[in-house]
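> all I have is the shape, not the residue letters:
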């Protein structure tokens, strides 16, 4: 009688090691490139180093990403701009107040980008944008503009619902984003050199930032100056 567990010949075939490895290579290359771009910057990172760190040949790297520019763009799309698309989709179904949406948005931004190695891309863009205007333009369209549009949409939602007072959306969004960029820049520059008790706690920083924003944004009854509830 045949075994209920089946014979080895009946088991699902296991892909050869080389085949599994080939499928994993694009992700490994992007991870290696992110590490090196954050560690060394765009200009100093060589394609050979990315391939070596990913454990593949330079030819394999060029098979997936023909130029270093294309590799960088893929890293940004994978680790940063894709997060904004996720947030846009999630917030279309958000049912809470606009204050809660703003608070949630900045918290998720930190969890999905700021707390990860991808936060180092902000420092890279700031330091090398003038030397690589094409990549700066790419980041403007793929990262900065979608981020501004999302924040403006949240602020406009609050204004339309009577929760926020009318403000200059462009500059209010810039104020909102600027503090988050500062937090990521600190993480990859001065913070590692500071004593632990002098480093900013990201969650407390974000909570204080949102509280300050809402003090200026929220509509309150005349004469009421209390801070909005957290």
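Thanks, I have it. Predicted model only: the values in this text are computed from it and were never measured.

> contacts and neighbour counts: CA atoms only from here.
Will do.

> can you give me the helices in the protein?
17-40, 47-54, 58-64, 68-76, 82-91, 98-109, 120-128, 133-139, 145-160, 169-187, 202-217 (DSSP state H).

> compile those helices into JSON lines and extend it with columns for mean neighbour count and distance to residue 193.
Below are the helices of the chain laid out as JSON lines (neighbours: other C-alpha atoms under 10 Å; distance: least, C-alpha to C-alpha, whole Å):
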{"stretch": "helix 17-40", "mean neighbour count": "16", "distance to residue 193": "16"}
{"stretch": "helix 47-54", "mean neighbour count": "18", "distance to residue 193": "27"}
{"stretch": "helix 58-64", "mean neighbour count": "15", "distance to residue 193": "35"}
{"stretch": "helix 68-76", "mean neighbour count": "18", "distance to residue 193": "27"}
{"stretch": "helix 82-91", "mean neighbour count": "14", "distance to residue 193": "29"}
{"stretch": "helix 98-109", "mean neighbour count": "19", "distance to residue 193": "24"}
{"stretch": "helix 120-128", "mean neighbour count": "18", "distance to residue 193": "16"}
{"stretch": "helix 133-139", "mean neighbour count": "15", "distance to residue 193": "28"}
{"stretch": "helix 145-160", "mean neighbour count": "19", "distance to residue 193": "29"}
{"stretch": "helix 169-187", "mean neighbour count": "17", "distance to residue 193": "10"}
{"stretch": "helix 202-217", "mean neighbour count": "16", "distance to residue 193": "16"}
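
> the structure to be compared is supplied as follows:
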């Protein structure tokens, strides 16, 4: 049997990704300012000088976390828009479910908290997050809502704010995963949460005549 490979002999191609993932976890746990490059190296299982081979600074790591870990997740949503054949209501369900699977159930669920906490101190990173992730994501939701309006499925008076209302519950759920104070159930059932959110979005609170 060949000897087991220690962490330092992993493929070099994998190391930048491991450094980014370790950095994201530490940024959320300790905060950006309190995280040292040596902490990132230790968490990634590399020598202290290794992160500097790939990244000029801790700020560069922060920027790359957004660009290389977060923004590529948009591709799944874009693929869904391109290939989906069902109703706009079903497309909205599929899009929010995909959003939760790619972010809510992964380490990336920490990004909203991280950007709220650190975005003011790093406006360049905040701008990348807004322009390259948030704005394209909102454009996808706008497409779904306008698709539903055009087909007669949706009745929406203010699409701009509808987008914000749709996003808010999922963002709050992600924030609560990384907060000491949780205003959601201790054990959140994502399927129930998404189902209830969509039921309220699509059907509202008012009972229809057939419900009586």
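That came through, no problem. These numbers were taken from a predicted model, which means no experiment stands behind them.

> list the TM-score for the superposed pair.
Superposed pair, TM-score by TM-score structural alignment, normalised by the length of the second structure: 0.85. Supporting alignment: 203 aligned residues with a C-alpha RMSD of 2.5 Å.

> re the thing from before, nearest to residue 227 of the first structure, of the helices of the first structure?
For residue 227 of the first structure, the closest of the helices of the first structure is helix 202-217, at 6.1 Å, according to C-alpha to C-alpha.

> quick one: that closest one to helix 145-160, angle?
Counting by axes from the mean of the first three to the mean of the last three C-alpha atoms, to 10 degrees, helix 202-217 of the first structure lies at 50 degrees to helix 145-160.

> Throw the helices of the first structure into a markdown table and include distance to residue 194 of the first structure, thanks.
Below are these laid out as a markdown table (distance: least, C-alpha to C-alpha, whole Å):
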| stretch | distance to residue 194 of the first structure |
| --- | --- |
| helix 17-40 | 19 |
| helix 47-54 | 30 |
| helix 58-64 | 38 |
| helix 68-76 | 29 |
| helix 82-91 | 30 |
| helix 98-109 | 24 |
| helix 120-128 | 18 |
| helix 133-139 | 30 |
| helix 145-160 | 30 |
| helix 169-187 | 10 |
| helix 202-217 | 15 |
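
> aligned to residue 181 of the first structure, what sits in the second structure?
Aligning on TM-score structural alignment places residue 181 of the first structure opposite residue 171 in the second structure.

> OK, contacts around the closest residue to that match other than its chain neighbours?
Counting by C-alpha to C-alpha, 6 or more residues apart in numbering, residue 171 of the second structure lies nearest to residue 112, which is 6.9 Å off, once chain neighbours are set aside. Applying C-alpha atoms under 8 Å, 6 or more residues apart in numbering, we find residue 112 of the second structure in contact with 171, 174, 175.

> can you do 10 Å?
118, 119, 129, 171, 172, 174, 175, 178 (C-alpha atoms under 10 Å, 6 or more residues apart in numbering).

> what's the counterpart of it in the first structure?
Aligned by TM-score structural alignment, residue 112 of the second structure pairs with residue 122 of the first structure.

> correct me, but residue 137 of the second structure touches residue 81?
No: shown here, residue 137 of the second structure and residue 81 do not form a contact pair, counting by C-alpha atoms under 10 Å, at 11.4 Å.

> now residue 98 of the first structure, nearest residue through space, not along the chain?
Per C-alpha to C-alpha, 6+ apart, closest to residue 98 of the first structure is residue 158, 5.1 Å.

> same question for residue 102 of the second structure.
residue 73 (6.7 Å).

> picking that back up, residue in the second structure paired with the residue nearest to residue 98 of the first structure?
Residue 158 of the first structure maps onto residue 148 in the second structure, by TM-score structural alignment.

> likewise residue 92 of the first structure?
In the second structure, residue 92 of the first structure lands on residue 82 (TM-score structural alignment).

> what residues does its match make contact with?
Residue 82 of the second structure touches residue 76, counting by C-alpha under 10 Å, 6+ apart.

> ok, now which ones touch the residue positioned nearest the centre of the second structure?
By C-alpha atoms, centre = their mean, the second structure has its centre lying nearest to residue 103, at 3.9 Å. Residues near residue 103 of the second structure by C-alpha under 10 Å, 6+ apart: 70, 73, 97, 109, 110, 111, 170, 171, 174.

> just residue 188 of the second structure next, same as before
173, 176, 177.

> that one -> the first structure?
Per TM-score structural alignment, residue 188 of the second structure is aligned with residue 200.
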